[in-house]
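Student: Fold the following, please.
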Amino acid sequence: MPFLLALVAGSAHAENSGYRLGQGLWLGKLNLSGYLTVEGEAARGEDAKLVVDDLSLFVQGRFNRWLNPFVEAEAASLPILVEDHDIFEGTKSDIVLERFYNDIVIDDDWSLRIGKGLTPIGEWNAIHAGPLVETTSRPLTSFRGFSEFYSGVALLYQAPAERLPDLTFYWQPGGELDSNPEAVPGRLFHDISGVNLSWRWGLENTIGFSVQRARITRTRETQLLVGANLHLIRGPFEIMSEFVRLRLHHPRPIHLRRHETGLYVQGEWHVNDAWSLIGRYEFYQDRDVLRAARNAVIGIAWRPRPPIVWKIEYLDRWGGLIDLRTGVRGSFNLLF
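Tutor: Purely as a prediction, here's the structure:
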């Protein structure tokens, strides 16, 4: 991950003409780029499958202080081969506008974002693209309990010194501009507001804290989330962790409990510039599932070049059944 995030950070500022793998095509102040994730999965109790999990295209412009648009269009779950189905059949595909917003630069430290963006809860949700994360499977803690997106306005502060935190405050009045087709059933969110504080030092070391309040669509139910995240690098070793705790107010009778809790810890050993070993453990107590879910992942990632990564992993799940199933997963990921 250090190599790729450095590459992405560089691409955000290098307005050079022409194309570079991992940085896209620069046409003056306009950049065209994207990423591809092809995923294979053989999970217990499910059909084995090979799918284009994500094909995302980015259009980004940096014109002046008033006009700095960003658009991400995504095609997801495009079937290639699915057990007991014809070729190119067997999964439901979706095409969505994942993000679309404009940044207004207030000064060197402050900016105003208007449109649809990712909520800054933890780190995984902000960098969830396949080439930017080290496992094919995604921790439940990083998405299940909250809204992954907001449609409204965000005020962003980028601290000029490491001793100060970066700040993001976001507000969504009403519903999402383009609903997430992968949202957990019964968890479409309205009237979202939240704040994130992140202290960063070095290239990737981060400690963050998040708060989010949201209302469940067409109900009186609201939820309050508090969360924390940690990302530390020491030599060839890397540790990443996220925690969320939610409390429901005016809960619907369908819930088994008024709270939800998630925690994962992921460790990584960069054996060399190309090979990495990854291990992860997660605990998740869902509001609607009687038993807490636990899962563990062990995997290998091979990055022959910073924009390209191959992954294979084994996930073991026990306890409550929530989304993830025991099995083998692998993927090819390309940032272009």
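Student: For the rest of this, base every contact and every neighbour count on C-alpha atoms.
Tutor: Will do.
Student: Quick check: the gap between Glu46 and Pro165.
Tutor: Computed as CA to CA, to the nearest Å, the Glu46 to Pro165 distance reads 44 Å.
Student: Next: Gln266.
Tutor: Distance from Gln266 to Pro165, by CA to CA: 24 Å.
Student: now the other sequence, so there's something to compare against:
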Amino acid sequence: MRALSCYGVLSVVVALSLCKSAAADDTAGGFLDGFKLGGYSSAYLNVHPGGKSEASLEEVSFLLRWEGEGRWRFFAELEQEKPVSWKSGQGLTNDGARIDLERFYLDYNISEQYNLRAGRFLTPAGRWNLIHAAPLVWTTTRPLATSRLFPQSTNGIMLYGAKSFDNRAFEYTFFMEALEDQHLDGDEIQYRDTHGARFAFTGKLNLGLTLMEFTEDIPGTPQFRMMGADFMVKHDDWEFSGEAYQRYYSNNRDGGSGAYLQAVAPLGNRWFAVGRLENFKRPAEGSAERWVVGTAWRLQPNRVFKLEYVGGDEERADAPKGLFTSFAILF
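Tutor: Prediction:
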């Protein structure tokens, strides 16, 4: 997305704050009463195996939602990426600062089991992509399989809903791209012609299946077909989760794959041990295998401190290694 100055960020923050104040002062009720403003932020430090270090205020995201008494709902997420960063030997900089419109959509409740969404939304693939906000995940680093194999966001339409069965539910999502991204960030991969579906069973054991077709926006690149599976189970503060994806070109050749398995164990006093194994393969980038071991301290439900070490294959720009520490807050 388009990069904007820090003055632009300040203007957005002030505008959103004024909206919230206006809603609070609106004693007559009505449209403004449905608005709620929140957000999250995180900062991190990475000490690479070679000794070089880097740190940044990774993101400041503002979440604006509106829900009235009728069938319409609205949601938007505006994110300031890396407003301030630091590298050993280079000092402070804001060269990587940019504003992203992460989400911006309208929902319409057709009936109890059917909902329609239009706008920009997170691509419903697996679990991590849908709950990727730093305060909601266990590690500072993100599994490569969830960021380099499919589009993380889609501009288009979605039909979704759920059917309950006792303590379980069947959830479905169908989606289709209507407009491809107009701006890219750094080494971000651009996709087009994206469409697919996701099905999930939720309960004590959560299972998901993702089916997608898309094209990487490179001349001569054929369309990809991708299938993904994911799971998550919790018991007495223990958590096990994982995702696996396999892509094929339209001529059935291998188009890349990736997977991760993650385990979380309680240590007491809101401390948790975290471990993860990953593998990733993409024809244009080669393959990588990583492992992550660390800990997370949930000071409060909305605040988390993380410390982890990432090892594995040779370090790459899209697969950093070394010691990571971060702090994230949801507000």
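Student: TM-score for these two?
Tutor: The TM-score (TM-score structural alignment, normalised by the length of structure 2) is 0.84; 300 aligned residues with a CA RMSD of 2.2 Å.
Student: ok, Glu46 and Pro165 of structure 1, which is more surrounded?
Tutor: Pro165 (19 against 12; other CA atoms under 10 Å).
Student: tell me the SS of the equivalent of that one over in structure 2?
Tutor: When structure 2 is aligned by TM-score structural alignment, the residue opposite Pro165 of structure 1 is Phe170. Using DSSP: H, G, I helix; E, B strand; the rest coil, the structure places Phe170 of structure 2 in strand.
Student: ok, now how distant is the closest residue to Phe170 of structure 2 other than its chain neighbours from Ala169 of structure 2?
Tutor: Nearest in space to Phe170 of structure 2, with sequence neighbours left out and distances taken as CA to CA, 6 or more residues apart in numbering, is Phe201 at 4.7 Å. According to CA to CA, Phe201 of structure 2 stands 6 Å off from Ala169 of structure 2.
Student: can you tell me which helix or strand Ser21 of structure 2 belongs to?
Tutor: Per DSSP states H and E, Ser21 of structure 2 falls inside helix 6-25.
Student: err, Asp54 of structure 1, not the other one
Tutor: Assigned by DSSP H and E, Asp54 of structure 1 belongs to strand 49-61.
Student: residues in structure 2 aligned with that strand?
Tutor: Per the alignment by TM-score structural alignment, strand 49-61 of structure 1 matches residues 54-66 in structure 2.
Student: Other residues contacting that stretch?
Tutor: Contacts of stretch 54-66 of structure 2 with the rest of the structure, by CA atoms under 8 Å, 6 or more residues apart in numbering, involve 16, 34-47, 73-88.
Student: What about the residues you listed, which are in helices?
Tutor: Members of these lying in helices (criterion: DSSP state H): Leu16.
Student: got a list of what the match of Pro165 of structure 1 touches?
Tutor: If you count contacts by CA under 8 Å, 6+ apart, Phe170 of structure 2 has them with 162-164, 199-202.
Student: Pro131 of structure 1 corresponds to which position in structure 2?
Tutor: By TM-score structural alignment, Pro131 of structure 1 lines up with Pro135.
Student: Am I right that that match sits in a helix?
Tutor: Yes: going by three-state DSSP, the assignment for Pro135 of structure 2 places it inside a helix.
Student: all strands of the stretch 51-200 of structure 2, in order?
Tutor: For the stretch 51-200 of structure 2, the strands defined by DSSP state E, counting those that start in this stretch occupy 53-67, 72-87, 91-93, 98-109, 115-122, 153-165, 168-177, 191-202.
Student: quick one: the spatially most central residue of structure 2 and Asn206 of structure 2, what's the gap?
Tutor: With distances taken as CA atoms, centre = their mean, His132 lies nearest the centre of structure 2, 3.1 Å away. As judged by CA to CA, His132 of structure 2 and Asn206 of structure 2 stand 17 Å apart.
Student: now do Glu69 of structure 2
Tutor: Between Glu69 of structure 2 and Asn206 of structure 2 the computed distance is 31 Å (CA to CA).
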